[in-house]
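**Q** Got a predicted structure here, sequence first:
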Amino acid sequence: MPVERPLLEIDDLVSLIYSGPMETPPWQRFLSALADRMGARNAALVLRLSRQGIPPLVVWGKPPPLSAPDVRRIHARHAEIGHLDPLRNALDRPGAIFTLDEVVDRDALSSSQFYREVLGPWGLEKQLGMYIAEPGGWEGNIGVINGADDPDFDEDDKAMLRALRPHLEQALAIFARITRNETELQALIDTLDRLTISTLILSGSGKILRANSAAQRMLGAGEVAASSGGRLELVSRAPNKQLQQLIDKALATTAHRDGPAFVEAMRLESPRSQHIGVLVRSLRRASIQTHDSAPAVVVYFAGAGQVQPVERLVTQLFDLTPSEAHLATLLATGSCLGEAAERLRLTENTVRTYCKTILNKVGVRRQTELVRVILRSVAVLG
């Protein structure tokens, strides 16, 4: 029976595992250290979503000993005939762990197409792989690799990977959440770019965390607003004082997790005598804990000439579905619940349920407050 390696022996590897999701490419430092610790030539991680048509993410711990064109060619070929990979096919469940020699006869491997076109050019003769997965759908294989003249991997090496598995899968879940949140946020930012609405996300300390392309152009021009010490400031003194007051109020609202959201708007004139609408909105915290570096406030800028359909603008600003935006627009333009229900061909009870959802998303408690926020937002940014 193999002897488990002492926990202290893998402590530094565990630290690298949990810093991996924030690296580019992810886990490269961990893979390099893992190869060194196990006396292997290299280590690699192949990650994929458990859906067809999603290309895998391949990360090597150390630079492959091939030219860049050869690497691209072999990766492309690997993607085409990956179903012939005997080790990958054997790693069919979380926790499965095998050496290459355990799953295929050496003579059969040497005569296979996968060996000739993928393994052989890499010089990959000996491998140890393990399957990892997380509940959100990300899965993959982690492996260490040796050449023909190197020793094969043994039970102690398997024990090392098994000890690291829970940490790898927890870090993979963190990576999945970061990737999902970044993708969703980027989708919203891209949409606002298409609407030519400058969007800036501020931290709990009031500093700019992110700015979409329209906002970057606006800050770069320096005619309306600029970044000073990482903070958003308007060029004109009096409007800037008003903006800072709104941002301070939004930050104060963010500190109270269960309270209503803060939404206020203001208008200013650009040097070209164009009216600019500014909307300041607090963001709800994702957890009980808060810190100054977390997203806290979003600020929108839009010119008066950028006319958008009201429902489309409401949908983007308050994360409403098209049906919710339609109902919110009807209420904001004077319809009562009964009239809105008739227009939408829904029961009044259904409309009341929708209205509760809309109030929660917009961050207000009453229908009159909803109308005020919708009208003000559309008047300023529409």
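**A** Good, I have the coordinates.

**Q** only C-alpha atoms for contact and neighbour calcs from this point on.
**A** Fine.

**Q** Pull the number of nearby residues for residue 286.
**A** Residue 286 is flanked by 10 other residues according to other CA atoms under 10 Å.

**Q** in which helix or strand would I find the most centrally placed residue in the chain?
**A** Nearest to the mean C-alpha position of the chain, by CA atoms, centre = their mean, lies residue 182 at 2.2 Å. For residue 182, the host element (DSSP states H and E) is helix 155-194.

**Q** Figure out how far that helix is from the centre of its chain.
**A** Once both centres are worked out by CA atoms, centre = their mean, to the nearest Å, helix 155-194 turns out to sit 9 Å from its chain's centre.

**Q** do stretch 116-130 as well
**A** For stretch 116-130, the distance from its own C-alpha centre to the chain's C-alpha centre is 32 Å (CA atoms, centre = their mean).

**Q** how long is that stretch end to end?
**A** The straight-line separation of the ends of stretch 116-130 (CA to CA, to the nearest Å) is 23 Å.

**Q** show me where the stretch 151-300 of the chain has strands.
**A** All strands of the stretch 151-300 of the chain, identified by DSSP state E, counting those that start in this stretch, fall at 198-203, 208-211, 225-228, 231-234, 263-269, 275-282, 295-303.

**Q** Now render those strands as TSV, adding mean neighbour count and distance to residue 163.
**A** Rendered in TSV, the data for the strands of the stretch 151-300 of the chain read as follows (neighbours: other CA atoms under 10 Å; distance: least, CA to CA, whole Å):
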stretch	mean neighbour count	distance to residue 163
strand 198-203	24	38
strand 208-211	18	37
strand 225-228	16	48
strand 231-234	19	45
strand 263-269	19	50
strand 275-282	22	43
strand 295-303	24	36
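
**Q** To residue 96, which of those strands lies closest?
**A** Nearest to residue 96, of all the strands of the stretch 151-300 of the chain, is strand 295-303, at 39.7 Å by CA to CA.

**Q** For the helix or strand just after that closest one, what is the distance to the chain centroid?
**A** Past strand 295-303, further along toward the C-terminus, the next helix or strand under DSSP H and E is helix 310-318. Distance of helix 310-318 from its chain centroid, counting by CA atoms, centre = their mean, is 23 Å.

**Q** okay, the angle between whichever helix or strand comes after helix 310-318 and helix 310-318?
**A** Per DSSP H and E, helix 310-318 leads on to helix 322-332 as the next helix or strand towards the C-terminus. Angle between the axes of helix 322-332 and helix 310-318 is 110 degrees (criterion: axes from the mean of the first three to the mean of the last three CA atoms, to 10 degrees).

**Q** okay, now the one to match up with it:
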Amino acid sequence: MAISAKSQASAATAAGATALTGTAAWPLLDRLLSAIYEGPLESPPWQSALQMLRDTLQAGHVTLMLRPPSPDSAGVMINTGSTTVEAVKSYETHFFALDPFVRLQEGEVVTAEELIGKQWLDSPVYREYLKPLDIRHLLGADMYTRDGIECRLRITRGHDAQPFTAAEKGLCSTLLPHLKRSIQLHARLDSLECERQLFAGTINRMLLGIISFTQTGQILEMNQEAKRILGEKDGIWLSGSTLTADSVQEGRELQRMLKQAFSEHSPASDEEGPGVVQALSITRPSGRAKLGVLIRAIPLGQWSESRQRPGTVVFLRDPESSGAQPSQELVRRLFGLTRMEAQLALLLTEGLTLDEAAEQMNVRRNTARTHLRSIFSKTGVTRQTMLVRLLLNSVISLG
């Protein structure tokens, strides 16, 4: 029977602060370390580990400041324990600037009194902020990385509780380097996720459908354009995890290409390297232009071990698909055009003739020709086809 995070937390509470030393602490330490390294995959991150640490230390709060508040930002804090939105906001907007319990020495676990002395109880932060929240004992540690990350771990107890013991501080000192490594892993994962979202957004704006498969042919992910194309069931659709074509001949060729791409990851192909990219046109019964299909096997990395990684990707292109029109303001600023010139240029990229564009703009043909000559002069092209190619190859499709 699986043990839930809540059950683990209860076990940690039962162990409590009485089992923080010796071999009796090993099962507790194992649970805490496991939660710390699983933290980057949670949302909010490290919620389970912080709650487990709070239960173990019988603390009022355990807070991890991933990004401490500053005059320019409210910061990012992960809280466990009883908190209110007002209390968090008051610290983020005011009391953080008055807090003397900051910028602790790397890796050092200290109480507020050890760092500041008895005058800590006379500080505005304690008297005006912490005391009304029933926070008397404060234990903290700060972590810094070469990448400029600064994180703060803060643990509290109320006025009726005992001060933190040496054993409890020792437990935090043991956990601290592991938490720092986990934070660095989280930062790396977050960076990769930002890149993934950036590239995925760019692909979506380019109206390119993408389907990624595992090495064994199971679908991992599809973007919106792929879902749209397959959802129309016009020439190609999805049956379970299998791409199916209306044309029997095209369907056979599609399956052959997919099978070959999947086989790139079999043991027998280890010495052959990545296969040649394969392409196919899919006829649409509706009579619309054929869909373009491109299949590429993704080579395994040197240290790849997961069978759930993308192994093959299928690209789908609908030549008749039209996305949101690029911003006229973007075109105007990019090429130094007037608003009328930018509107004309975009209409021409949509395939309209000069006469059709003039009619849609509600101007005379001679006026449109005057705008076109001005566009030629500003962009350095001499023909309408060159202008369209220039615009389509520019960054306006990414805007």
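**A** Great, that's in hand. The model shown is predicted, which means the values in this text are computed figures rather than measured ones.

**Q** The residue nearest to the centre of the first structure matches what in the second structure?
**A** Matched to the second structure by TM-score structural alignment, residue 182 of the first structure sits across from residue 193.

**Q** can you check residue 48 of the first structure too?
**A** The criterion is TM-score structural alignment: under it, residue 48 of the first structure has residue 67 as its aligned partner in the second structure.

**Q** what about its match, how many residues close to it?
**A** Using other CA under 10 Å, the number of residues around residue 67 of the second structure comes to 16.

**Q** and if you look at the one 5 residues further on?
**A** Taking other CA under 10 Å as the criterion, the count of residues near residue 72 of the second structure is 7.

**Q** again with residue 231 of the second structure
**A** For residue 231 of the second structure, the number of neighbouring residues by other CA under 10 Å comes to 12.

**Q** Contact partners for it?
**A** With contact set as CA atoms under 8 Å, 6 or more residues apart in numbering, residue 231 of the second structure has these partners: residue 237.

**Q** For the second structure, which segments count as helices?
**A** Along the second structure, the segments classed as helices by DSSP state H run 5-15, 26-38, 47-57, 85-93, 112-116, 124, 166-205, 224-232, 248-263, 328-335, 339-349, 354-361, 365-379, 384-392.

**Q** out of these, nearest to residue 138 of the second structure?
**A** Closest of the helices of the second structure to residue 138 of the second structure is helix 112-116, at 5.7 Å (criterion: CA to CA).

**Q** how about the closest one, which residues of the first structure does it hit?
**A** Under TM-score structural alignment, the counterpart of helix 112-116 of the second structure in the first structure spans residues 100-104.

**Q** For that stretch, give me every contacting residue.
**A** With CA under 8 Å, 6+ apart as the test, stretch 100-104 of the first structure has contacts from 86, 87, 90, 126, 127, 128, 129.

**Q** What is the aligned counterpart of the third one in the second structure?
**A** Spelled out, it's residue 90 of the first structure. Residue 90 of the first structure maps onto residue 103 in the second structure when the alignment is built from TM-score structural alignment.

**Q** do the same with the last one
**A** In the second structure, the residue paired with residue 129 of the first structure is residue 140, using TM-score structural alignment.

**Q** Which residue, neighbours along the chain excluded, lies closest to its match?
**A** The shortest distance from residue 140 of the second structure to any residue other than its chain neighbours is 4.5 Å, reached at residue 154 (CA to CA, 6 or more residues apart in numbering).

**Q** ok, now how distant is the equivalent of that neighbour over in the first structure from residue 96 of the first structure?
**A** Residue-level alignment of residue 154 of the second structure against the first structure, with TM-score structural alignment as criterion, gives residue 143. Summarising the geometry, the distance separating residue 143 of the first structure from residue 96 of the first structure, computed by CA to CA, is 12 Å.

**Q** The match of residue 48 of the first structure: what's it in contact with?
**A** By CA under 8 Å, 6+ apart, the contact list for residue 67 of the second structure reads 75, 76, 77, 149, 150, 151.

**Q** For these, which single residue is the most surrounded?
**A** With neighbours taken as other CA under 10 Å, the top of the contacts of residue 67 of the second structure is residue 151, carrying 21 neighbours.

**Q** Contact partners for that one?
**A** So residue 151 of the second structure contacts 64, 65, 66, 67, 68, 142, 143, 144 (CA under 8 Å, 6+ apart).

**Q** Dump those into CSV; add distance to residue 315 of the second structure as well.
**A** Converted to CSV, the contacts of residue 151 of the second structure look like this (distance: CA to CA, whole Å):
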residue, distance to residue 315 of the second structure
64, 42
65, 42
66, 38
67, 39
68, 43
142, 47
143, 44
144, 43
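
**Q** Now, these that are in strands?
**A** Per DSSP state E, strands hold the following members of these: 64, 65, 66, 67, 142, 143, 144.

**Q** Compare those and tell me which is most surrounded.
**A** Compared across these, residue 64 has the highest neighbour count, 24 neighbours, by other CA under 10 Å.

**Q** how about residue 171 of the second structure, what's its match in the first structure?
**A** Correspondence of residue 171 of the second structure to the first structure, assessed by TM-score structural alignment: residue 160.

**Q** for that match, what are its contacts?
**A** Under the criterion of CA under 8 Å, 6+ apart, the contact partners of residue 160 of the first structure comprise 4, 5.

**Q** now the angle between helix 11-19 and the helix holding residue 182 of the first structure, please.
**A** Using the same axes, to 10 degrees, the direction of helix 155-194 of the first structure lies 20 degrees away from that of helix 11-19.

**Q** mean shift of helix 155-194 of the first structure relative to the second structure?
**A** The superposed helix 155-194 of the first structure is, by mean CA distance after the TM-score superposition for the first structure, a mean 1.4 Å from where its aligned residues fall in the second structure.

**Q** and that helix with helix 28-37, angle?
**A** Orientation check (the same axes, to 10 degrees): helix 155-194 of the first structure against helix 28-37 gives 170 degrees.

**Q** Burial check on the match of residue 129 of the first structure, number of neighbours?
**A** For residue 140 of the second structure, using other CA under 10 Å, the count is 24.

**Q** Tell me who's in contact with it.
**A** For residue 140 of the second structure, the residues meeting the contact criterion (CA under 8 Å, 6+ apart) are 109, 110, 111, 112, 152, 153, 154, 155.

**Q** Repeat the analysis, applying 10 Å as the threshold.
**A** Neighbouring residues of residue 140 of the second structure by CA atoms under 10 Å, 6 or more residues apart in numbering: 62-64, 101-102, 104, 107-112, 115, 152-156, 169, 172.
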